[in-house]
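Novice: Sequence and predicted model, in that order:
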Amino acid sequence: DDHNNIWVSHPYKGVYKIRVKDMRTKSVLLYTDKKGLPSTFNNHIYKVKNRIAVGTEKGVYEYNATKDKFEISNFFNPIFGKKYVRYLKEDAQGNIWFIEEKKLGVAQYNGKTYNILYIPELNGKTLGGFEHINCVDKNNVFIGAQKGFYHLNYEKYLANDVKQQVRISLVKSFGKSDKVLFGGYFGDVNENAAQKIAPKIKHGWNSFHFEYSSTVSKNKANTFYSCYLKGFDEKWSALDKKTEKDYTNLPAGDYVFMVKTHDNLGNESAVASYEFTILPPWYQSIVAYLVYGLIFLGIIYLVYKRQQRKITNQRIAFLKEQEHTKYMHQLEMDKSEKEIIKLKNEKLELEIETKNSELASNTMHLVQKADMMSKIKGELFKLKKELKDDTQTADFNKIIRLLNAEEKSDESWEQFSVHFDKVHVDFIKHLKDTYPAITSNELRLSAYLKMNLSTKEIAKLMKISPRGVEIGRYRLRKKLNVPSNVNLFEFFNAV
């Protein structure tokens, strides 16, 4: 080096620095992993770019005289990274020749940066441990080999630039049997062959085999391929010398298979492509979905017809039962008028008793319903106060409005009034006819009073307070001209 030190690498001990003075050894220092090297094995020392550089299994390291240790080289690391460089040699043009394991390459200098170029024709030709490259000039580079040496005209090698072309020669699909979709293009190999029709493949043949090759027969060893299946792959494949590619069990969809070539000089071909479509399975086709829709509509129609038939049969059975009842009734009338009257009275009493039972049941149901609606509204108001989300508050308000609308519904009252008039012989109708000014609420209150319900029960049924019931009772008494000493229950029973 610049200080007249002699550097020597040992295959398994590390790197030695020998200080010489007056042709005598002054000192010997050993640099190992304790002095910055990644390992004591496989270290190869060279002087390149006036730097003491060591090729290791983890990249190129450089000697730092200030720290007296080896470090990852800031100069060589951007060029070689973590490559295992066994040999380094600089030529007159500033290029750095190197041997990476058994591959020969050149880090070409363009005045600013370095670009790596491999020479695959000489891969494995050098002798491990005895590597040597002699760069005489651009036209004469000598590389030591196992039996002599190789002569390389580097300038001519770089000029040997052939335009790359790639062609897809075979496309096959696989299913229950093989099917050749494309057998190659036999026109001018220097022209691109445009695919006219993209075949549509049945879903059963969804595995594919592609074969391709470069149209340049020269330097086949330096040709690499990269593939990409649009619609399936996420990125182009790594460079490979294989001239075939397989895909299995591809889903339904549109695809474009693309392939391109690269050579060791960095040349890249145009992309060759092949388009195809895999059809969905029959059970996912448009026709299948139409059939599914028709089946669904057919099921709905059958259910509808069955329900209609059931209703018709029930109506017929009801009419038959009515006819039978009329017939039996006529027979009884023929036997004896008194017997008929007796049976009729018994039947009426039974019907009245049944209607009374139904009326009582309906009344209790109305009371329970009113009570439950009130409790639900109360719980909803409590939950609403705890909500902070405006959307949820709006939903609660909607539910409360629905409950209020249900409470105001007259449907339950209409059903109740029908049953009530049947039991009490048109009591409500009689009140309407006798007292035309009476209101609907007053009619309802009159019915509840006739049933002798408590004030609390009436309040729940009418959705008012007990006080409101008392006021309603007072107004009703006044409208019907009932004296204060007459009980309203007794008055209505006499009507």
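Specialist: Great, that's in hand. Numbering: from 1, shown residues only.

Novice: only C-alpha atoms for contact and neighbour calcs from this point on.
Specialist: Fine.

Novice: can you map out the helices along this structure?
Specialist: Applying DSSP state H to the chain gives helices spanning 77-80, 154-159, 286-335, 337-386, 390-408, 411-423, 427-434, 440-450, 455-462, 466-479, 488-494.

Novice: Please identify the most buried of those helices.
Specialist: Across the helices of the chain, the average number of neighbours (mean count of other Cα atoms under 10 Å) peaks for helix 455-462, which reaches a mean of 20.

Novice: And the contacts of it?
Specialist: 366, 367, 370, 371, 445, 448, 465, 466, 468, 469, 470 (Cα atoms under 8 Å, 6 or more residues apart in numbering).

Novice: Redo the residues you listed as TSV? Include distance to residue 212.
Specialist: Shown next, in TSV, are the contacts of helix 455-462 (distance: Cα to Cα, whole Å):
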residue	distance to residue 212
366	84
367	86
370	83
371	83
445	96
448	96
465	92
466	95
468	96
469	97
470	100
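
Novice: hmm, back to that, dump the helices of the chain into JSON lines; add distance to residue 107 as well.
Specialist: As requested, the helices of the chain are exported to JSON lines (distance: least, Cα to Cα, whole Å):
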{"stretch": "helix 77-80", "distance to residue 107": "7"}
{"stretch": "helix 154-159", "distance to residue 107": "13"}
{"stretch": "helix 286-335", "distance to residue 107": "59"}
{"stretch": "helix 337-386", "distance to residue 107": "74"}
{"stretch": "helix 390-408", "distance to residue 107": "67"}
{"stretch": "helix 411-423", "distance to residue 107": "95"}
{"stretch": "helix 427-434", "distance to residue 107": "111"}
{"stretch": "helix 440-450", "distance to residue 107": "104"}
{"stretch": "helix 455-462", "distance to residue 107": "98"}
{"stretch": "helix 466-479", "distance to residue 107": "103"}
{"stretch": "helix 488-494", "distance to residue 107": "116"}
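
Novice: Of all these, which one is nearest residue 86?
Specialist: Evaluated over these, closeness to residue 86 peaks at helix 77-80, with 11.7 Å, by Cα to Cα.

Novice: And the closest one, what does it pack against?
Specialist: strand 59-64, strand 114-118 (3 or more Cα pairs under 8 Å, 6 or more residues apart in numbering; DSSP states H and E).

Novice: Structure two is appended below for comparative analysis:
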Amino acid sequence: YNINVFKLNDRIIFSSNAGFYVYDDIADRFFRYDQLNAMLGSFASSNKIIAAAGKKYWFIDRGRVALADFSVTGKLRLDSNRFSILNGRMVKYYENISRINNNLSLISIDDGFAIYNDGDTPPASLQMLPGVLVRKVEKFGDRIRTITNLNDIEIPYSQNNIRINYTLPYYRQAKIEFQYYLEGYSKKWSEWTTQTQREFTGLGQGDYEFRIRAKVNNQVSGITVVHFSVLAPWYLTKIAFVGYLIIVALVYYAIKRYYKYKLTRHQKRLREKLQHEKEEFLQKEAIAHQQRMAKMQNEQLQADLDRKGRELANSAMNIVYKNELLQRIHDEITELKDSNGKKLSPDQLRKIQKVI
């Protein structure tokens, strides 16, 4: 039956799909509130009543809104035409209207809020439009995440896509258009559009300023600004740069050690090469020296041989000469004769030869 209890002008009434009822203490039973139902018309089946300023009440019938004025006793002035723009835009069964002060009321709608001013207002053409209300900011990458704190928005680089939902809290029946500009991304203001959300994808790191304004009947609202930042990717953060410096230092140290190692090996090879060349040179010098010594020895031996040959030849000549001399002496001795004219005897010859 969808029965709810409300207090209307200090009287308890009960709502139902069939209209409003009142309770009679004397008869101890419920009676239809025919007088009220007749004055409310189609709003007699309202499921919610919310007190407004003075003797005014909001009647809400499943998304439809009307403002009833009970200021004059016995009469009811019901205004639903001015709020027809809200029909179907309130969350069904969760409708809510909050009174800010005696003139202003905040109406919850499905995509934001609307403000109703019940006081004496200038003509619509002279009214200042309210600022655009940013309802929701979402960042999305692999999945969508809603940003709750709109005062300090920081978006990781891995989720550098952002969706901004906005609305104009304006209840009059009129075409509302929006124009936006993202400083650091857009080159100029966008064209006027009725869309109530905008997506920006692939944002680079840096600070951004999203500006949004609305236009109603050629009247432009003030600019609403939302600041947000896209953080640097992990490889451009301060910690990453510290890591890069460490890596560069390690690479520099490794290269230095490597070149030092190569230089040491090169110097070692040079020393070994020089030592080898020195040893070869010394070996060649030793061989040459030995060859020279051998040559000198050979020459000395040859000289000695020549000298010995000459000496031998001289000796041989002397011997030959002596032999010839001895032979002549022998011949002469054999021819010797004694005083008697006789040849000497063999004994005498042997003695003489022995003496010679």
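Specialist: Thanks, I have the structure now. What you see is a predicted model, and the numbers here were worked out from it, not measured in a lab.

Novice: overall similarity of the pair, as a TM-score.
Specialist: TM-score for the superposed chains, counting by TM-score structural alignment, normalised by the length of the second structure: 0.41, backed by 174 aligned residues with a Cα RMSD of 3.5 Å.

Novice: before we move on, which element is residue 179 of the second structure in?
Specialist: Assessed by DSSP states H and E, residue 179 of the second structure sits inside strand 176-183.

Novice: Can you give me the buried ones in that strand?
Specialist: Using 16 or more other Cα atoms under 10 Å as the test for burial, strand 176-183 of the second structure gives 176, 177, 178, 179, 180, 181, 182.

Novice: what's the spacing between the second one and residue 56 of the second structure?
Specialist: It stands for residue 177 of the second structure. According to Cα to Cα, to the nearest Å, residue 177 of the second structure stands 32 Å off from residue 56 of the second structure.

Novice: One more: the third one?
Specialist: The span separating residue 178 of the second structure from residue 56 of the second structure equals 34 Å under the rule Cα to Cα.

Novice: Out of the helices of the first structure, the one nearest residue 274 of the first structure is which?
Specialist: Residue 274 of the first structure sits nearest to helix 286-335 of all the helices of the first structure, at 26.3 Å, using Cα to Cα.

Novice: Run the angle between the closest one and helix 337-386 for me.
Specialist: Calculated by axes from the mean of the first three to the mean of the last three Cα atoms, to 10 degrees, helix 286-335 of the first structure forms an angle of 140 degrees with helix 337-386.

Novice: Show me what helix 286-335 of the first structure is packed against.
Specialist: In terms of contacts (3+ Cα pairs under 8 Å, 6+ apart), helix 286-335 of the first structure is packed against helix 337-386.

Novice: Give the next helix or strand downstream of the longest helix seen in the second structure.
Specialist: Ranked by residue count and defined by DSSP H, the top helix of the second structure is helix 238-334. Next helix or strand after helix 238-334 of the second structure toward the C-terminus (DSSP H and E): helix 346-355.

Novice: Now do the buried residues in the longest strand seen in the first structure.
Specialist: Using DSSP state E, we find that the single longest strand of the first structure is strand 253-263. Neighbour counts over strand 253-263 of the first structure (16+ other Cα under 10 Å) mark 255, 257, 258, 259, 260, 261, 262, 263 as buried.

Novice: nearest to residue 46 of the first structure, of those?
Specialist: Nearest member of the buried residues of strand 253-263 of the first structure to residue 46 of the first structure, counting by Cα to Cα, is residue 263, at 29.9 Å.

Novice: How about that closest one, nearest residue that isn't a chain neighbour?
Specialist: residue 223 (4.7 Å; Cα to Cα, 6 or more residues apart in numbering).

Novice: how far away is that neighbour from residue 261 of the first structure?
Specialist: Per Cα to Cα, residue 223 of the first structure is found 7 Å from residue 261 of the first structure.

Novice: Overlap of the contact sets of these two?
Specialist: residue 214.

Novice: Checking my notes, residue 166 of the second structure in a strand, right?
Specialist: Yes - assessed by DSSP: H, G, I helix; E, B strand; the rest coil, residue 166 of the second structure belongs to a strand.

Novice: pretty sure it is in contact with residue 138, am I right?
Specialist: No - at 11.7 Å, residue 166 of the second structure does not count as touching residue 138 under the criterion of Cα atoms under 8 Å.

Novice: Neighbour count: the two, which is higher?
Specialist: Neighbours per residue, other Cα atoms under 10 Å: of residue 166 of the second structure and residue 138, the larger number sits with residue 166, 21 against 17.

Novice: ok, and what's touching stretch 405-421 of the first structure?
Specialist: 355, 358-359, 362-363, 366, 370, 373, 426-429, 447, 463.

Novice: mind checking how far the closest residue to residue 473 of the first structure other than its chain neighbours is from residue 115 of the first structure?
Specialist: Of all residues not flanking residue 473 of the first structure in the chain, residue 445 sits nearest, at 7.7 Å (Cα to Cα, 6+ apart). For residue 445 of the first structure, the distance to residue 115 of the first structure equals 103 Å [Cα to Cα].

Novice: and if you look at residue 362 of the first structure?
Specialist: Counting by Cα to Cα - residue 362 of the first structure and residue 115 of the first structure are separated by 96 Å.

Novice: same deal with residue 383 of the first structure?
Specialist: Residue 383 of the first structure is 73 Å from residue 115 of the first structure, by Cα to Cα.

Novice: Also residue 474 of the first structure?
Specialist: Between residue 474 of the first structure and residue 115 of the first structure the distance is 109 Å, computed by Cα to Cα.

Novice: Residue 208 of the first structure: neighbour count?
Specialist: Neighbour count of residue 208 of the first structure, defined by other Cα under 10 Å: 20.

Novice: wait, it sits on residue 244?
Specialist: No - with contact defined as Cα under 8 Å, residue 208 of the first structure does not count as touching residue 244 (10.6 Å).

Novice: got a list of what the closest residue to residue 90 of the first structure other than its chain neighbours touches?
Specialist: Nearest residue to residue 90 of the first structure, sequence neighbours excluded (Cα to Cα, 6+ apart): residue 96, at 4.4 Å. The neighbours of residue 96 of the first structure, taking Cα under 8 Å, 6+ apart as the test, are 88, 89, 90, 106, 107, 108, 109.

Novice: Out of those, who's the most crowded?
Specialist: Most surrounded of these: other Cα under 10 Å gives residue 88, at 24 neighbours.
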